[in-house]
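> output the structure for:
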Amino acid sequence: MKPDLLNQPLRLPNGCVLRNRLAKAAMSETLGTYDNRPTLDLVQLYRRWAASGLGLIVTGNVMIDRRALGEPGNVVIEDETDLTALREWARAVTGQGAAIWAQLNHPGKQSTKGLNAFNLAPSAVPFREDMAAFFETPREATTSEIRDIVERFGRSAAICRKAGFSGVQIHGAHGYLVSQFLSPHHNRREDEWGGTPEKRRRFVLAVYAEIRRQVGPDFPVGIKLNSADFQRGGLTEEESIETIRALTTAGIDLIEISGGTYEAPAMSGAMREPKKESTVAREAYFLEFAEKVRAAVKVPLMVTGGFRTAAGINAALCSGALDVVGLARLLAIDPDAPAALLHGRDSLRQVRPISTGLKAVDRMGIMEVLWYTRQLKRIAMGREPRPDESGLAAFVKSALRSGWGTFRTRRLRAQS
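Coordinates of the predicted model:
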């Protein structure tokens, strides 16, 4: 019998303890108002997850700037206006013994057309041709804009601490701004913020340093990073490991490993279909990379993506390559799955590929966000998920809602 590591607590480098090794990874909920404030729907959704026994719950995209949204309905934390609502959101989780970390993010170029007045990125690199209809070419950020964004990450983290969140996670993966700065494809600058691997890492290290300065040493700060971008000219595994070394030296508390971008959506598994039986048995998409990281550093590691069974999860933990198992899509179709897994049983639900039948849409992997977001809304409303919902129907409804949300967001911003 292998030891049951999933139920063991984990002490982070700063001394904080997670009650077990099972985490809910970030999924974009878009349950905020169209002027980007938290809602009771978020409280309801997170209370349901916390009751399942999870040790750590990471929120979906919490943006640091109302001028830089990833989607309509993102929650934005840039001042203390919504402190009461944020406290209620945090208490819904911490009141049941789990930790809740706010995932702080800036979309950079990865924001749909029309939502923001303009999009910033390290360099003015357009999306690939078949995605240009959905995403505008960004403007290259100025040095003063970069410094403002760094400061905003710190301010948002400090507000999260004041509101009672257990920690924060920097979103440095999936093609958003931090990820863009790390990528040679997206970051073509030749100043202090780009041109060499060391300079491309400067932004993420500055963000971490500013957050740590504003929250202090005893508040957990983690990061979600790509193992690689799986995109020509993008971040490689070698550069990713060097980034992890630098963050470990700086004092990061937990690193979650993922991969891909909207243009190369490896995080959904669409580009990483396992071929060998041994790989299928190991389940996790990024476990091999985690083993390379573990050989290089001793920082606590979280791996998300591909886990299907209690046996697979326990085997991954027993391998020593990771310390925390992250679940995402499964919790959108079975919010009670952690209760079963923590008792050694499998969920009765299985994650399936979501397809619309429209090649242009399916190539982007965007349904791995939109379809699951619809299930989160059902849970937040006190209903059960619909695992059999049509991908095409979900796309049409999501597109209509996104269009209306974009219009309302721009209208409210103009009136403020």
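> CA only for contacts and neighbour counts going forward, please
Will do.
> count of neighbours near residue 3?
11 (other Cα atoms under 10 Å).
> helix/strand/coil for it?
coil (DSSP: H, G, I helix; E, B strand; the rest coil).
> these two touch, right, it and residue 319?
No. Taking Cα atoms under 8 Å as the definition, residue 3 is not a contact partner of residue 319, at 11.2 Å.
> can you pull the contacts of residue 50?
Residue 50 makes contact with 57, 92-93, 96-98, according to Cα atoms under 8 Å, 6 or more residues apart in numbering.
> let's have those in JSON lines, adding distance to residue 38 and secondary structure.
JSON lines is the format used below for the contacts of residue 50 (distance: Cα to Cα, whole Å; DSSP: H, G, I helix; E, B strand; the rest coil):
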{"residue": "57", "distance to residue 38": "17", "secondary structure": "strand"}
{"residue": "92", "distance to residue 38": "13", "secondary structure": "helix"}
{"residue": "93", "distance to residue 38": "15", "secondary structure": "helix"}
{"residue": "96", "distance to residue 38": "20", "secondary structure": "coil"}
{"residue": "97", "distance to residue 38": "22", "secondary structure": "coil"}
{"residue": "98", "distance to residue 38": "20", "secondary structure": "coil"}
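> now the other sequence, so there's something to compare against:
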Amino acid sequence: MSSELFSPVRLRSGQVLGNRIAKASMEGGMAGAGQLPDRRVLSLYRRWGAGGAGLLITGNVMVHAEALTVPGGLVLDEAAPLEPYAEWAEAGKAGGAAMWMQINHPGRQVLAGMPGVVWGPSAVGVELGRHSKRFGRPVAMTSEQIEATVARFRTTAVRAERAGFDGVQIHAAHGYLLSQFLSPLVNTRTDAWGGSLENRARFLLDVVREVRAAVAPSFAVAVKLNSADFQRGGFDVDDARRVIAMLDPLGVDLVELSGGNYESPAMSGHATDGDHTATSGHTADTDRTATSRHTADTDRTATSRHTADTDRTATSRHTADTDRTATSRHTADTDRTATSRHTADTDRTATSRHTADTDRTATSRHTADTDRTATSGRATDARTRAREAYFLDLAADLVATSPLPLMLTGGITRRETAEEVLAGGVSLVGMGTALAATPDLPARWREGREADGRLRSVTWSDKALASAATMALVRHQMRRVARGLRPALGTRPAHALVTDQLQQHRALRRYRSWLPTTAAARTGAANRNA
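Next up, the predicted model:
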């Protein structure tokens, strides 16, 4: 096996990464008081920093205090104190890894009930069928708001450098604001910010120019970009190829390839049926085959075998407004539900008491070794490798023409797969979930060992809910590692989802109390920097 995985890589900025393994961004939703990193975040990144990766990319940090992806989001704007971020950078770099801050604006992907703003390129909301009400309704940004947001990205990047980070990654993937402007489905503007791809990419390109000009030449500037949105008529691989070419002359060090958004969450392995490539582009029915080959109704069973209305029962049988409770405790009615004493064991009852061994049933009872073979990537056939590296085919297509180094993230869990990704011309291998489950996985690979196990697969038929549960499982492990505990790989998806919603409910109460108290300070800081 090639040793390229542990060879250094030099970037355009002159920065040298110790090896080609990167901890990809994962949102922890663990902000402490004031939407700042606290000891939990420091502990988590110190653990990852000691795990052998050459690069750590933080969970996304918001550039706008009034627009968060989740209520437990971190904010670094002109008014935020810098010391907690300096401590965070120091903790992550203590083991020798480089530390980049991912900077982001959620745009329209803001949960309903959150204070602040819900902006988008156009007044086109997140469309998730009956789950659509989980998100706020966006208003189209004015040119002035766009220009002010460009300045916010610049401010956050400059302050990240001052705090001791080695670089920033500008998030233009997964359906967040910059990705929304790139999408012809979401961006229906007819002005200079919409229409042609050149116009739709203008926002991203302006952000990159401003950031690159404001930081030192040795400070890395990277972009996270969808290889495709996995929606018919959306941003596709040809668009990605053209945007990468547009980024080339702007001093970008690296482009990370991912895919999907909240409407088609391919980044968590749950692309919608609107995506003909499912999650890897190799099989029309991979999603069903890999997780439920022998059980026609497994997905329904996984959420509720004994109820007439599976989706409502799967998350909360006894709440007044199930849809909001099941997927987001952050709406107005959720506050009552999340704290209601008379639903003590409701969530466990609704998601697991009536399904007994449902999670085992959904992933293993009728599939013998399917979980190990079809979804865990332990078989060595080509289809398994493709399922493990979600976007491998698209990356191979882009590598052939890209003038910039590329990093591929999405489902990679084994050294063999990582080596094959690099052999295809990709410069860095990004891992997220795998490092939440096994924080020292790069060090294990160097020693010739693999992970002890994997997180449970979420095979629910409701892909929006399945994606939320998958992300909740990852955050559950991150919180355990932050507390100095070992990951709990056997955690059930329903338990993780309910626990995560309760955590975010508490964070929402803090955020609602904090935001109004900081308005004057932020206005003053903005005026001083104007």
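> picking up where we left off before, of the contacts of residue 50 of structure 1, which stay in contact in structure 2?
On the basis of both residues aligned by TM-score structural alignment, their matches' Cα atoms under 8 Å, what survives of these in structure 2 is 57, 92-93, 96-98.
> for ChimeraX, write a command that selects the buried ones of the residues you listed.
Selecting only the buried entries of those in ChimeraX, with 16 or more other Cα atoms under 10 Å as the criterion:
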select :57,92,93,97,98
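> ok, so of the kept ones among the contacts of residue 50 of structure 1, who is nearest residue 269 of structure 1?
Proximity of those to residue 269 of structure 1 (Cα to Cα) peaks at residue 57, which lies at 21.5 Å.
> quick one: contacts for that closest one?
Taking Cα under 8 Å, 6+ apart, one finds 23-26, 50, 93, 98-101 in contact with residue 57 of structure 1.
> just send the residues you listed back as TSV, with secondary structure and distance to residue 253 of structure 1 too.
Formatted as TSV, those follow (DSSP: H, G, I helix; E, B strand; the rest coil; distance: Cα to Cα, whole Å):
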residue	secondary structure	distance to residue 253 of structure 1
23	strand	15
24	strand	17
25	coil	16
26	coil	17
50	helix	22
93	helix	20
98	coil	17
99	strand	14
100	strand	14
101	strand	12
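> give me the buried entries from those.
The buried subset of those (16+ other Cα under 10 Å) comprises 23-26, 50, 93, 98-101.
> let's have the contacts of residue 57 of structure 1 in a markdown table, adding distance to residue 363 of structure 1.
Putting the contacts of residue 57 of structure 1 into a markdown table (distance: Cα to Cα, whole Å) gives the following:
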| residue | distance to residue 363 of structure 1 |
| --- | --- |
| 23 | 29 |
| 24 | 26 |
| 25 | 23 |
| 26 | 22 |
| 50 | 34 |
| 93 | 36 |
| 98 | 36 |
| 99 | 35 |
| 100 | 33 |
| 101 | 31 |
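> going by distance to residue 406 of structure 1, which of these wins?
residue 26 (22.4 Å).
> now the closest one. Nearest residue, chain neighbours left out?
Using Cα to Cα, 6 or more residues apart in numbering and skipping residues adjacent in sequence, the residue nearest residue 26 of structure 1 is residue 60, 4.5 Å away.
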